[in-house]
Structures are given as structure tokens and as C-alpha cells.
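>>> Fold the following.
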Amino acid sequence: MKIAMIGTGYVGLVSGVCLSDFGHEVVCVDKDPRKIDMLLRGEVPIFEPGLDQLMAKNVAAGRLSFTQDLAAALDGADAVFIAVGTPTRRGDGHADLTYVTAAAEEIARTMTHYTVVVTKSTVPVGTNQMVADTIRRVRPDAEFDVASNPEFLREGAAIDDFMRPDRIVVGVTSDRARAVMGEIYRPLFLREFPILYTDLETAELIKYAANAFLATKITFINEIAQLCERVGANIKEVSRGMGLDGRIGNKFLHAGPGYGGSCFPKDTKALARMGQDHAVPMQIVETVIKVNDEVKRRMIDKVVDLCEGSVNGKTVAVLGVTFKPNTDDMRDAPALTIVPALVGAGAKVRVVDPQGKAEGEALLPGVHWADDAYKAAHNADCVVILTEWNEFRALDLAKLARKMTVARMADLRNIYNQADAAKAGFIAYTSVGR
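Below you'll find the model as predicted:
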């Protein structure tokens, strides 16, 4: 099948590359000439493990191409995916649908034959109907169907998630659209990955409900971690004891500095707003948002307390600033709350991150970027682990301690433990929930 993918951000590019690997002819469209130029040169504008090789493979096979010309991409296309950003709208928490609406209008003006318009972006309930209404308003004679196909990709593991999904959710309103979507995902159906067909509204809400539930698990375990610190319990053992229960599972039960990234913050806010708009308050979700913000601020207090009540004039080495490892994504990362607070309190902050510098330089003014953890720790008064990159999981702690003026560690990802830190020469160590 021929597919047009509007948007070459994280979701659009990963989805387009993977669909081309299924054997479809995919044309990725973006209005940003810089992105298209990069892609035409074989360069990937985002960091996702394995994406560059998979993209090169399918470009070489003639199944994947890139353009700014939507008309050319839609020529002969069976489906067009909308995979544009839906950031939180300033002031009210709603998802900003400006880019979705613009894409729908441009599709309407450009399409020449029956096409399934697939919303891949995360959008509030009712958006797909709005897309249909927009197309009909611009082109009353257009022949099309709208489908909802939310993504469930984890940054850092997106290719595997697309190729081996827990499920594929498809909201449709006609048998014709269902047949097109079934053909698009036929390679996964043949391998017996479950495809759940629903109405449009159910598909839209599944995405928000799933993300809000996972954000709730993270926030719950972070609250339990705070209680562990007060009563002398160990959060890692509590998490393991909970996770062994098959009804709960062990994923998303790792205490830390709070959730961030491109999905959980904006999706929880959007779901809370949807509840308010429909007079069904999402009280649990609203509390999750509040508690997650408090968790990030509590991490600042941990670092300050470790430094004997003040970081003013002290050098602090921060290891990791992306919201999770194996991504360059800084969106709503805990570092964006914690690092500026340390700088504002008078700390001299050095930062090291394998992929975060490109975005982080603009987002974290007033910090010095180092090449590795040991350089960051040179003559430092404290080391803070914010992101659990593999290179920070296997540090030579004794070497790290020797580099420092005062060997203190705030291990906000619970990678190490008190005994190992003390043995290596750290005079002070703190973690989360232990």
C-alpha cells in the first residue's frame, strides 16, 4: 500500500520507517525544510536506537522517501497519517490541536481520491470527528474515512514497540476503512499481535487512559518511597514485593525524581481537562499531576540537605538530563525543574548527558557541559544522578570520589547503595526511598 505520513517528529518518523519496513511505500512529509534536508542526506533529526539503520535500509530499498510536497505524497496514497504535535495549550491544559486542524485542512485541499485519514497523534476525544468535519467543510465532495490509530511507543524502545506491540488500537466507522487499516497492519496480524477495532471515541480515550494509569503507578511508588524514608523501609524491596503480584506487575514501579517526557505530562493534563469539560472530574489524575510536581521539588531538597543545607558556591555535577535514557528528549524532564533550582540557589552546575546537550544547552542556561562523568565531578562538592544511562550504571565510584573536593552523591535513580558508596570513599550518600 502507499502511505503518506504527515510529520517527521518522533511518532511520525518512527511510524513511517517501520511501516516501510513492512513493505509499504511510505512518503514522509514535513513543512520544515531543515528536517527534510537532513532526512534526504540520511541524517535522523531525533535520537532513537536503531532508527538510522532501519531508515537507511528502507530508503535504499525504494520504499521510504521524504518531501515537503503533500500533493505528491498523497498522489495514489491509500492512507494518510496525521502525526503532528499536540502540546499542552498554555493557560488551560487542553491539547493544542492547531497542527492537527491545519493538517486536516491541507489534506482536504489536496486529496484527489478515496483516502483513509488516520490520526496517529494523541488527541482528545472528539478530535477525529472534528477532523472529519474539517475535511467536509473544506471539501464537501471529498471521498474519505477517518480512523483513529493511537501510538504506544516508548522512547528508547520505539522500534521494538512498533514491530512487537502489545496491541494495535484502531478506531473506525466503516468496513472500508477497517479493510484498509487491516491491510496496513497485516504483517502484525499474521504474527498474531492483537488488533483491537473500536469506535473513534474509544480509541482516542484508550491512549489517555493507558498513559494516565502508568503515570499513576510512577507517582504512587514515589509517594510510597517518601513514606519508606520516614519509617525505615526499602522502596526497592517494597516495589519488588508489589511487582511480584501478577495483578500489579513490576513495570513503572521504580522510585525516582518523577515522570517527564513527551507523553505523560501533557496527556495527564489533557485528560484532567477533558474530565472538567464533561463534568466528570478526574480526581486521581489531578492528584497525580500535583504529586509529581511535588516529587521533583523534593529532589531539590535532597540535594540541598546533602550539601549541609546550602549549595551556594558549591560545584554540583549532574549526570543525565534527558527524561529517560536512550533518548535525546528533554520535554518536561525532571532536570528542567531541578537544575535551574540549583543554579538559582547559587550552585555551579556541571552537566553531562550522552544525548541531551543539543536540546539542553538552550533549556539549561548557566550550566557548564562536560564530556564525561569524571570530568564533571572534578573538584565537585556533590554528584547528582538524574538519568540512568548505562554509562552511569557502571561508574568507578572510587575514581569518581577521588576526583571530588567533597565526595557526596545524590543517587536519584537508586543505581547504587549506601554501603558501596561508603566503601568507595563517599562521605555522604542519599537515594530515593531508602
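>>> When you work out contacts or count neighbours from here on, use the C-alpha atoms and nothing else.
Fine.
>>> quick one: residue 298 from residue 318, how far?
Distance, residue 298 to residue 318, by CA to CA, to the nearest Å: 16 Å.
>>> which of the two has more neighbours?
residue 318 (27 against 16; other CA atoms under 10 Å).
>>> So which residues of the stretch 201-350 of the chain form strands?
In the stretch 201-350 of the chain, the strands defined using DSSP state E, counting those that start in this stretch lie at 315-319, 348-352.
>>> Now do the SS call for residue 188.
helix (DSSP: H, G, I helix; E, B strand; the rest coil).
>>> tell me, how many neighbours does it end up with?
The tally of other residues near residue 188 (other CA under 10 Å) stands at 20.
>>> I'd say residue 87 and residue 267 touch.
No - here residue 87 does not reach residue 267: they are 9.0 Å apart, not a contact under CA atoms under 8 Å.
>>> what touches both of the two?
Taking CA atoms under 8 Å, 6 or more residues apart in numbering as the contact definition, residue 87 and residue 267 share the neighbouring residues residue 95.
>>> out of these two, which sits in the more crowded spot?
Comparing residue 87 with residue 267 by other CA under 10 Å, the one with more neighbours is residue 267, at 28 against 21.
>>> List the residues that contact that one.
Residue 267 is in contact with 95, 208, 211-212, counting by CA under 8 Å, 6+ apart.
>>> please redo it, this time with the cut-off set to 10 Å
Residues near residue 267 by CA atoms under 10 Å, 6 or more residues apart in numbering: 86-88, 93-95, 122-124, 207-212, 215, 273, 285.
>>> which residues sit in contact with residue 98?
Applying CA under 10 Å, 6+ apart to residue 98 gives the contacts 84-87, 89.
>>> same check, this time on residue 422
Taking CA under 10 Å, 6+ apart as the test, what residue 422 contacts is 397-398, 401, 407-408, 428-429.
>>> Here is a second sequence; please produce its structure as well for comparison:
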Amino acid sequence: MTGTSRRIAVFGAGYIGLVTGACFAELGHRVVVRDIQPERIRLLNSGEIPFFEPGLGDLIARNKERLSFTLDVQEAVSEAEVVFVCVDTPPTASGDADLSRVWAVIDAVRDASHLVAIVVKSTVPVGTGARVRAALDERGLTHVGYASNPEFTAEGRAVEDFLHPDRVVIGTSDGDKAAAWVTALYKPLDSPIELMDVASAEMVKLASNALLATRITFINEIATVCEATGADIGHVSRAVGLDHRLGPHFLKAGLGYGGSCFPKDSRALRAMASNSGYPFQLLNAVIQVNELQPRRAVQRLKAELNGLKGRRIALLGMTFKPATDDMREAPSTTLAARLLAEGATVTCWDPMAPHTTAHQDPWSSTTRHPDPLSALTDADAAILVTEWPELTDIDWPTAARTMRTPLFLDGRNLLDPTTLLAAGFTHMGVGRTTRRPS
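All right, here's what the predicted structure looks like:
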């Protein structure tokens, strides 16, 4: 099958589905992406991308002859050889993954007996594949293969991650012809391909994200100890990361992780373990510490300003990380809610956060500004929330003069403390002692 153009249907036009579809089209395959949201499909058919992801728009435009978008199930699967399931699996009230969208896809293709395989990229609990396999068999689709193919793309670099992956994980049953078929799709990427059973493949995604979340949380805990002892987290994390056994990745202290994967997947793994009778105590601690990180920042400002009632606080950055417009589980949302609850007025700036947030709590009670300087005007303190590169180019002496109180909490340790001190700011960093201008 290497070098052969295949016909692929992708269900779900979110971050994972669109990147998957566009990248497979880039590899020479014919792809139909199906979604249930009419407005999203309308935008895609008119050449617009419904969210920001670097390089994705160019990729879709370059492959428009091989890539199409539809609301219709039959249009998507009628000529497809394989269906990729890329729908979201949001948490339920109990913390379990909501698999209703996955099952909706399985139900939608129940008559597609011509398929070679159904491949699930959505993050699902271990055991989901076995249940899907049983459902397919009950419907007389024993000849249709099944594979778990978890995604490991990060927002902001998803196209690069897909086309140049660290590894490709494919989980299938023994003897399932889907293994060879899906392997051939990824072979042109020239990356390690890890073949395994379905349950192990499902666990890989959850374990990977939980481990990354643990590293972030651990360095944030060390940062808290640094603040108490006078050590500098910048020096500590850099030296720790030089250890070849550890490496530097995900050892940057900050306001905690957010986004669509780490919080959801950590809770899903915890719920899955609890449902199996095992209290995952380490993961419990990781989740609890991460939820406290933005709240600690608010407490530090409250102590420094002797209360927050009537204070004006500027949030620089709203999205959960730069190079994305994603606000899901963003620490900024907790910051804004807590500041408002303490009686503060909140102003904010972000170059990419969707303006629809203006109608959502807590953002409906904040004031958004078109540039950082206007957000800082008359503020009693500022919190750098997202590492947007624009923030390194601000005229900080001017910014300090426009503020009522030049107090700066660098929640990502992005800026040079010396520069801010020279500009007249009191500087607070994560894992660094508070420093005041001389």
C-alpha cells in the first residue's frame, strides 16, 4: 500500500480532525471531513478555518483538490476505505469521558460494510476499543478492522507534530488486517511505529499526558519552595533539565497547565482508576496542585496590595498558551473569576482569544483592550498570563508610568526581572522572591 492514494473519511472537524484530514491529504490521500456543525462546515467550504492553528490554513488551501467537507454521513463514507474517529470526549459530571460522540460515529457507519477499518484517534478510556469491537461484531461487521491510533499533537504546532511525530502508536487485535493498512498510511512519515494491543494503545495517550502534567506540577511545587527559601526556579529548573536522565522539557514553572488535553485526560485517567477500585493518589495531587496555581497568584497579589477590593488588575494574555486561540481550561479564567470575587476590577488583553468570550462568565465582567499598554493604564497590578512574544517588545518604563501601582507578577517568568526593576516595577515571579526597585 506504500505510495498508494487511499480514500479516508474523518469524523470531527475540530483541532484533531482537521489536522488529521489536512495532513493525510498532504500525503496524497483523498479525504472527506464530516462534522455535525453546519456553521463549521460552511466556513470550511468557503475557505475559512474555524480556529487558529499555524500552518493549517495553508495546508488546507494547498490540498483543496483532495480535501472536502460535509455534513452528510453517506457523502463521507460512501467511497471511504477507512474512517478516522476524531470527535471530542469531554468530561462528564463524574470525571469520566463522555463517549456519546464516539458511539454516534459508530452508529452512523453501521451500514458501511465496505470499510476496511475504523480507527479511533479520540482520547478514550482503556476498554473502549473492546466495546466498539464487540458492537461491530454484533452488527455483522466482523470483517471491518478496528485500530486505536492516539494523537500526540500539541496546539500551536499540530501540523508539525503530525508530519514529524516522535512515534506513531497503533493498537489492533492479533491478526487484524487494520494494523498493516494503518501502518502503511504513516510509513511515509519515516517515524518509529509502535504496534501493540488496543488497550495498551489507549493507555499510552492517557499515561503520556498524565506524566507531562506531573512534570509541570512538580516544577511548580519546587517553585513554591523556592519562593519560601530564596532560591531561583530559573536556575534550578535549568540545571535539573541538563541531567540527561531528565531533560528540560515541561520543567518551566508557571500558572499551571490548561487546554483541551492535560486537564481532561488527567481527570479521565483518575476517574478510570477510581472506577477500577484504585485511588490514583499521585494524580489526585497533580490535579489539586494545578488547580491551586492561579489561586496562589491571586493570594500573592492580595498580600502585596493589602487587599484587592477596588483594585484594578490587568491580565496580559487569556488563551491557555501562545500560538492558539483556545480558551479551554485556561488559567486566565480562574484568575479573572477569583479577582472579581475579591472585589477587583479586571482588564485584559490577548491578540488571539475569541471575542465570543465577552459574553461568557467571568469575561463578561471584565474589560478587554486592543493592546497591552491600554490594559495596563491605571492598573494597580499586572499579571503576565500567556507568553505572547508581543509582551517582550513593550516599552516598560512607559507602562510603569501609566499604572497606579507598578506591580508586575510574571506568571510565566517570560521577562527579565532586571529590565522590569529598572523600569520602576516591583517584580514578582513564579519561584522567585519579590524584588523592589531601588
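>>> Any idea what the TM-score is?
These two chains, once laid on top of each other, score a TM-score of 0.95 by TM-score structural alignment, normalised by the length of the first structure; 424 aligned residues with a CA RMSD of 1.3 Å.
>>> thinking again about what came up before, looking at the strands of the stretch 201-350 of the first structure, which is buried most?
Mean neighbours per residue, mean count of other CA atoms under 10 Å, is largest over those for strand 315-319, with a mean of 28.
>>> equivalent range in the second structure for that strand?
Counting by TM-score structural alignment, strand 315-319 of the first structure lines up with residues 312-316 of the second structure.
>>> re the thing from before, I'd like the strands of the stretch 201-350 of the first structure written out as JSON lines, with distance to residue 294 of the first structure added.
Formatted as JSON lines, those follow (distance: least, CA to CA, whole Å):
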{"stretch": "strand 315-319", "distance to residue 294 of the first structure": "20"}
{"stretch": "strand 348-352", "distance to residue 294 of the first structure": "22"}
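>>> And the match of strand 315-319 of the first structure against the first structure, how far off on average?
Compared with the first structure after fitting, stretch 312-316 of the second structure deviates on average by 1.0 Å (mean CA distance after the TM-score superposition for the first structure).
>>> mapping the contacts of residue 98 of the first structure onto the second structure, which are still in contact?
Mapping the contacts of residue 98 of the first structure onto the second structure (both residues aligned by TM-score structural alignment, their matches' CA atoms under 10 Å) leaves 84-87 still in contact.
>>> Tell me the most packed of those, by neighbour count.
Counting neighbours by other CA under 10 Å, residue 84 leads those with 25 neighbours.
>>> any idea what it aligns with in the second structure?
Using TM-score structural alignment, the equivalent of residue 84 of the first structure in the second structure is residue 87.
>>> for the closest residue in space to that match that isn't next to it in sequence, what are its contacts?
Leaving aside its sequence neighbours, residue 87 of the second structure sits nearest to residue 12 (CA to CA, 6 or more residues apart in numbering; 4.8 Å). Residues in contact with residue 12 of the second structure (CA under 10 Å, 6+ apart) are 18, 20-21, 33-37, 84-88, 101-102, 105, 122.
>>> Which position in the first structure pairs with residue 12 of the second structure?
With TM-score structural alignment as the criterion, residue 12 of the second structure matches residue 7.
>>> so what's residue 200 of the first structure up against?
119, 125-129, 146-149, 170-173.
>>> Enumerate every residue touching whatever residue of the second structure lines up with residue 298 of the first structure.
Counting by TM-score structural alignment, residue 298 of the first structure corresponds to residue 296 in the second structure. Going by CA under 10 Å, 6+ apart, residue 296 of the second structure touches 224, 255, 289, 302, 335, 430.
>>> which position in the first structure aligns with the first one?
Residue 224 of the second structure maps onto residue 226 in the first structure, with residues paired by TM-score structural alignment.
>>> which residues in the first structure does stretch 263-283 of the second structure align to?
So stretch 263-283 of the second structure sits over residues 265-285 in the first structure, by TM-score structural alignment.
>>> buried sites along that stretch?
Buried residues in stretch 265-285 of the first structure, counted by 16 or more other CA atoms under 10 Å: 265-274, 282, 285.
>>> From those residues, pick the one nearest residue 309 of the first structure.
Ranked by distance to residue 309 of the first structure (CA to CA), these are led by residue 265 at 30.3 Å.
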